[in-house]
Each structure stands twice: as structure tokens, then as C-alpha cells.
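*Asks:* quick check, what structure comes out for this input:
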Amino acid sequence: MGYLGPEGTFTELATIRFFAGRPYRGIPYPDIASALHAVQEGEIMAAVVPAENSLEGTVSITLDVLVHEVDLFIVGEIVLPVVHHLLGKHKNLSAYTRVLSHPHALAQCRRFLQQYLPQALREPVISTAEAARLVGASDQPWAAIGTELAAARYGLDTVAREIQDHAHNATRFIVCSRDTAGPTGNDKTSIAFSLPVDRPGELYHALGEFATRGINLTKIESRPAKKGMGLYIFFIDCEGHHTYPVVSQALSALQARASFYKLLGSYPRHRED
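*Replies:* Model prediction:
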């Protein structure tokens, strides 16, 4: 099972929780594209990657790779609360000269850093886990923002807990595989499509294929199609599995209208604990 590494990332934590009680061997990959391509090439059975954050929005590279580079299906999802901790080797916050973390984590902890570590330089790195690794390997008075899992991995103390500015911060992770997932009765379907012409009502009528059949859309957004300015791919999540007759009818009708269509997967919806 692959995941966005290195060890100690939120993605590893999501992987641990998603497969809780089931045997698996986790393999970290340096970036999202590498993890997804490893599934495509048969190196691993599936990969867990971030798809969306409640504060920062969609993880665009995940959607781009799924649409343009691989033929995989989303087979599961998990929503993980994002809780940031200050990790280091010193109890005294005034001792730290630098704070390392992913740019999003630094931004999401801005108030805490301004109030308690105004003297510390903020240094962005590729991930929260990489920040913890660098701090653990250094003899400098540096701190990292990351997970307790990363603290345990790299020999750091949790100096301050839950330092994020917003309590309602969560990331949605998806599990991608070469095979589709069967229906469970609590499913959602993700698709990507483009329309052949840009004219008034075109998107309205396309989405109407779901409304007229009583299918709820839970998400819609657009991304550049990478074929010219003003050309877009639309991404939709809807309730139900693509094999359900009413959902299948809506998808077939949409596909008939589209110049590009791709089923990204039907999979069990995340359940709150």
C-alpha cells in the first residue's frame, strides 16, 4: 500500500486509520504522482493521497494525475481532522530560531507563531514529516509543525499541542486502485467531463441530467483542461454507485453531451466516527 511520504505525514496517519484492523504494508512515495503511477504500473495494489482540504481547497495535482496520466479508480475515502503540534527538543519556546513545516501548515498556525515564536524564522519544506526529520537530525534550535506520529518517528517532543488557527480543519484522502469498488449502499461517484461548446445553459443542461433523476450532487468544480485558455474540465461528486440504474442513466446521458468523460470511481462515503 503506497502513500504520500515520508513517514510521519498526515497521509500515513490517514492510511493507518483507513486500514485499521486489516493487514497491510505501507510504502512511502516522495510525491503524489509517483504514488499513483506506482499503482498504474503494478508496483503496489493501491495508494492513499490527499484530495481536498477544508481550508486550502482541492489538491490540484491529485486531480490532474487521475485525469491526464493514469487509469485508476477511487475505491475509498477518509476525512482526517488536521491537528498541528509544535515539535522540538526544547521546552522554552523563546529558544527556537526557526520553525520548519509545509507551507500550508505554517499558514494554518500563523497566529500561534506570531504570538509565541515571533523571533523564529519560518522555513517552508516539502512536508510536515520532512520538517520533523530535519529538526530531529539537526543540533540547531529548530522546531517543526507536524503530527505526533512524526514526533515519535524522529525522536522529538510535542512542545505545544493543537496550535492551528482554525479548529475545523480537515483533509479528505482518497484510496486509488486499478480495480473498481462494488456497491455498499452508502456510496458516492466521482467523474470528470468537458463540454464540446461554451454557450449559455450548456453546463446547466448537463447537470440537469442529475436533477431530473433526483440525484444529489455533493461537489462540483472546474480545472483547466490544459488545452488552451478558457477550456475546462468539470469534476462532480454525486450520491450513489455508478452501477445503480438511475445513476447509470444520468451518467450515460451526461457522457452523450460531453466531449470528454472519465469515471473516476464509485466508492463508500466516509462515515463519521
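*Asks:* all contacts plus neighbour counts: C-alpha atoms, from now on.
*Replies:* Noted.
*Asks:* quick one: the helices in the stretch 1-150 of the chain?
*Replies:* Taking DSSP state H, counting those that start in this stretch to define them, one finds helices in the stretch 1-150 of the chain at 10-18, 32-40, 60-68, 103-108, 110-116, 128-137, 148-153.
*Asks:* in the longest one, what counts as buried?
*Replies:* Spelled out, that is helix 128-137. By neighbour count on 16 or more other Cα atoms under 10 Å, the buried set for helix 128-137 is 128-136.
*Asks:* also this sequence, please, to line up against the first:
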Amino acid sequence: MKDLSEIRCDIDAIDRQIVSLYEQRMGLAAEVAEYKIANHKNVYDKAREDDKLKTLAGLVPDEFLKQGVVELFEQIMSTSRKKQYQMLAEAGQIEPLGFRAIDALDAKDKRIVYQGVEGAYAQMAMQQFFGKECPGEAVATWRDAMEAIQSGCVDYAVLPIENSSAGIVAENYDLLMEYDVTIVGEQIIKIDHALLGVKGAKIEDITVVYSHPQALMQCADYLDDHAKMERKALKNTALAAQKVKEDGLKNQAAIAGIHNAGIYDLDVLDQAIQDNKENETRFIIVAKDKTYLQSADKVSLCFALPDDEAGALYRIMSHFIFNGINLTRIESRPSKGGSWGYQFFIDFEGNLRQEAVVNALRGLKEETSSFRILGNYQSFAKEN
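*Replies:* Have a look, this model is predicted:
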């Protein structure tokens, strides 16, 4: 048996050969890129890579080694593609992304919609983003807001996309897949839920509580402690306050922002009742035109993976790694029209004018079955 140090010396010698051969292979990959640049060919050739992997795996008899060879060369070919994407970008062969840079979002004389009624948290987010004097218009549903944007009836819509306690607003992720709109901004506001009742009502009178499903979730511990309070969901927290006012019943209460007490002439029975006292909701501002701020520093996109490809998500993620891009979020939602298919939503730091971002997006577009840039915008402006 060889001494361990002797074995390690042999390994070191082989590793030096591998590095040298790897360097030679990457040089040939650069020659391939030059050919593709001259002939305007795509970098990714799935059929060629699949055949290559099958051939290489056939060179070893052991099943364990076969899998190792496939994994090794998948990584080598992935790195080779990254090099080729960079060379195509340097040669000016960059496919336009379809977005136009602007200096600022102008709310003057623009129509802006939010879902709910006066006092909705979406209205608060709108006024935080566009200014306190922004009137805005209320619509009944989030789908109505998307329809208004896509039809060109309004300029901007404000929609919640995620809560720090209850998680994503799944319906709005689905609407982003369905409608061809662009995220142009975001606003995060602190959510303080209050229990509101008609004048003269007491907490012990309340047997029915109305609110949006997410607000009910965010106050679950409080409601569990008041077991006789039946939970009933409505489409909006402010709509719940409006209903309690209109019904005028002492046994009814709404969970909504405390500012709704003044709007609907209600009493504050309790306040800050949410489970997480640092409860926040992230809202997105969407528009029809594909524009982005010159100062934008966050990109959102969605994509679907090719069917039945092992390691596909890993390979897609490698585009961010090799281009030095920092991912800040990844979510998945079931795709419509198919069983067990998913759309992935990703947020990452960057601007559409940056070379690294362009290189990563080009790779993603070639190697996914569907791909869409949802927007490039300024990272959140938090409520003071």
C-alpha cells in the first residue's frame, strides 16, 4: 500500500494535468464563440450537449463514475457557455431587452389605482410612493387593477406582493404571469392592525371580526386569545371597516389600519394586535410601458424550466454566480395549464445597463422554456 503522502502527490500531479487540459478546453470554447459571433448562432445547443454527455458517460463502465462524469462535464459546459456569452456581449451581439431608461416616474396628471376603498393599506403605499397629495382611484379587485393597466385606462397600479408575516400574496404573483405589465417601483409600509368597532362597542361585545384573509392570518394569535370572535374574510381591510360602519352592529368589528377609525367614525377597541410587531407589507407599482429608472438597482423576472431536466435549476442559478450577481429572493408558483410545472420568480441586485446583468439574462433566455423580465426598479423606499 502506498503512503498517504505519496498518493496525494499523485493526485496533485493529475490535478495539474486537469487544470492544463481545462485551460486548453476553454481556449477552444473561445474559438467556438468566435465562430458563433461570425455566423450569428445561439450559444446554447441542447441536442449537441445531450449527445456529448451521453458519449462521455459511455467511456466509463461504473454507474457511479458515469454520474460523476455527467456532473463534471455539465459544469464544464456551463462555464464554457458563460465565457461565450461574455464574448458575444463584447462583440456587440446583444439582443435588445426591450426596456427604456427614464430619469424619474412622473405622477403629475397620471391616473393611479389601488384595490379596496378609502383607507386601504394600498392607498397608504401609493401616497408614500407618489406623495400625500396623490388622490388615486379605488378598484374592486387586483385583477381590475391589472386590466386597467393593460388596457391603458390608467398609468399606474399599486398592489401588495408580500407580507413579512403571512408571506407572498399568491394571487398577485399569478396576475404578474398573466398580464404583460412592468414593475417600475416598490414601497414597503409598516402594518399596524387595529380592532375597530362602532361607537360605544366594547371588546367583550365582539363576536364577528371582518378583514382581509392576510390580515386575519397576521392577527391569528390575538384572535385565538378571543375565541368567541368568528373570523370572516373580505377583499380589503378598509372594506371591513366600511362594512362595520354601515351595519352599525355592536357585535361586529374590523381589523384594519387605525386611520380607518377617523375615516369611518369608528372606535379603536384595541391596537397593534398583529402577531409580529414589525409587520410590514411590500407593494409593487406596475405600469404598461417597459421603462426603468436610470438609478434602478433591483431586477425582477420570472421563468420556467425545461421539462424533465435534472439539475436545470442549478444550471440556471449558475448564471448569477458566474456573473457575480446577488440574488435577494426566489419564489415558485404552479404554472397554469400543466400538472406539476412551476414558474420561478427571482429578484436580484442590478441594472439592465450592466454588462454582468445582460450576460446573465441572455443565458437565462436561451436556457429556459419561458422567460420574462418583470421590471427593473429602485429598491424599496420604506415608510418613515
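*Asks:* which of the helices of the stretch 1-150 of the first structure sits closest to residue 191 of the first structure?
*Replies:* Nearest to residue 191 of the first structure, of all the helices of the stretch 1-150 of the first structure, is helix 60-68, at 9.5 Å by Cα to Cα.
*Asks:* helix 32-40 and the closest one, what's the angle between them?
*Replies:* 40 degrees (axes from the mean of the first three to the mean of the last three Cα atoms, to 10 degrees).
*Asks:* now the helices of the stretch 1-150 of the first structure in JSON lines, with distance to residue 210 of the first structure?
*Replies:* Formatted as JSON lines, the helices of the stretch 1-150 of the first structure follow (distance: least, Cα to Cα, whole Å):
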{"stretch": "helix 10-18", "distance to residue 210 of the first structure": "30"}
{"stretch": "helix 32-40", "distance to residue 210 of the first structure": "30"}
{"stretch": "helix 60-68", "distance to residue 210 of the first structure": "22"}
{"stretch": "helix 103-108", "distance to residue 210 of the first structure": "35"}
{"stretch": "helix 110-116", "distance to residue 210 of the first structure": "41"}
{"stretch": "helix 128-137", "distance to residue 210 of the first structure": "40"}
{"stretch": "helix 148-153", "distance to residue 210 of the first structure": "42"}
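*Asks:* out of those helices, which is the most enclosed?
*Replies:* Counting by mean count of other Cα atoms under 10 Å, helix 128-137 has the highest mean neighbour count of these, with a mean of 24.
*Asks:* which part of the second structure matches that helix?
*Replies:* Using TM-score structural alignment, helix 128-137 of the first structure lines up with residues 237-246 of the second structure.
*Asks:* and the matching stretch against the first structure, how far off on average?
*Replies:* Following the fit onto the first structure, the mean deviation recorded for stretch 237-246 of the second structure is 0.9 Å by mean Cα distance after the TM-score superposition for the first structure.
*Asks:* contacts for that stretch, please.
*Replies:* Residues from elsewhere that reach stretch 237-246 of the second structure, judged by Cα atoms under 8 Å, 6 or more residues apart in numbering: 116-121, 196-198, 210-212, 215, 234, 252-257, 260-261, 264-266.
*Asks:* which ones among these map onto strands?
*Replies:* Among the contacts of stretch 237-246 of the second structure, the members found in strands (DSSP state E) are 196-197, 210-211, 252-257.
*Asks:* hmm, which two among those residues are most spread apart?
*Replies:* The largest separation in these, counting by Cα to Cα, is between 252 and 257 at 16.2 Å.
*Asks:* quick one, which of those two is more surrounded?
*Replies:* The residue with more neighbours, out of residue 252 of the second structure and residue 257, is residue 252; 25 against 22, by other Cα atoms under 10 Å.
*Asks:* ok, for that one, nearest residue in space, not its chain neighbours?
*Replies:* Nearest residue to residue 252 of the second structure in three dimensions, chain neighbours excluded: residue 208, at 4.9 Å (Cα to Cα, 6 or more residues apart in numbering).
*Asks:* and the one you found, what's its match in the first structure?
*Replies:* Residue pairing (TM-score structural alignment): residue 208 of the second structure is matched to residue 98 of the first structure.
*Asks:* was I right about that match contacting residue 123?
*Replies:* Yes. Counting by Cα atoms under 8 Å, residue 98 of the first structure touches residue 123, with 6.9 Å between them.
*Asks:* residue 362 of the second structure should be in a helix, yeah?
*Replies:* Yes. Applying DSSP: H, G, I helix; E, B strand; the rest coil, one finds residue 362 of the second structure inside a helix.
*Asks:* what is the burial count for it?
*Replies:* Counted with other Cα under 10 Å, residues neighbouring residue 362 of the second structure total 21.
*Asks:* got it, and residue 264 of the first structure?
*Replies:* Count around residue 264 of the first structure with other Cα under 10 Å applied: 23.
*Asks:* just tell me what it corresponds to in the second structure.
*Replies:* With TM-score structural alignment as the criterion, residue 264 of the first structure matches residue 374.
*Asks:* do residue 234 of the first structure as well
*Replies:* Under TM-score structural alignment, residue 234 of the first structure pairs with residue 344 in the second structure.
*Asks:* in contact with that match, which residues?
*Replies:* Residue 344 of the second structure neighbours (Cα under 8 Å, 6+ apart): 302-304, 330-333.
*Asks:* next: residue 193 of the second structure.
*Replies:* Residue 193 of the second structure is in contact with 215, 219, 255-258, 271-274, counting by Cα under 8 Å, 6+ apart.
*Asks:* how does it look with 10 Å?
*Replies:* 215-216, 218-219, 237, 254-259, 270-275, 277, 279 (Cα atoms under 10 Å, 6 or more residues apart in numbering).
*Asks:* what's it aligned with over in the first structure?
*Replies:* Match for residue 193 of the second structure (TM-score structural alignment): residue 84.
*Asks:* now that match: how far from residue 243 of the first structure?
*Replies:* In this view, residue 84 of the first structure and residue 243 of the first structure are 40 Å apart by Cα to Cα, to the nearest Å.
*Asks:* with residue 87 of the first structure instead?
*Replies:* For residue 87 of the first structure relative to residue 243 of the first structure (Cα to Cα), the value is 47 Å.
*Asks:* between the two, which one's more packed in?
*Replies:* Using other Cα under 10 Å as the criterion, residue 87 of the first structure and residue 243 rank with residue 87 on top: 31 against 14.
*Asks:* start and end of stretch 125-144 of the second structure, how far apart?
*Replies:* This stretch, stretch 125-144 of the second structure, spans 18 Å end to end (Cα to Cα).
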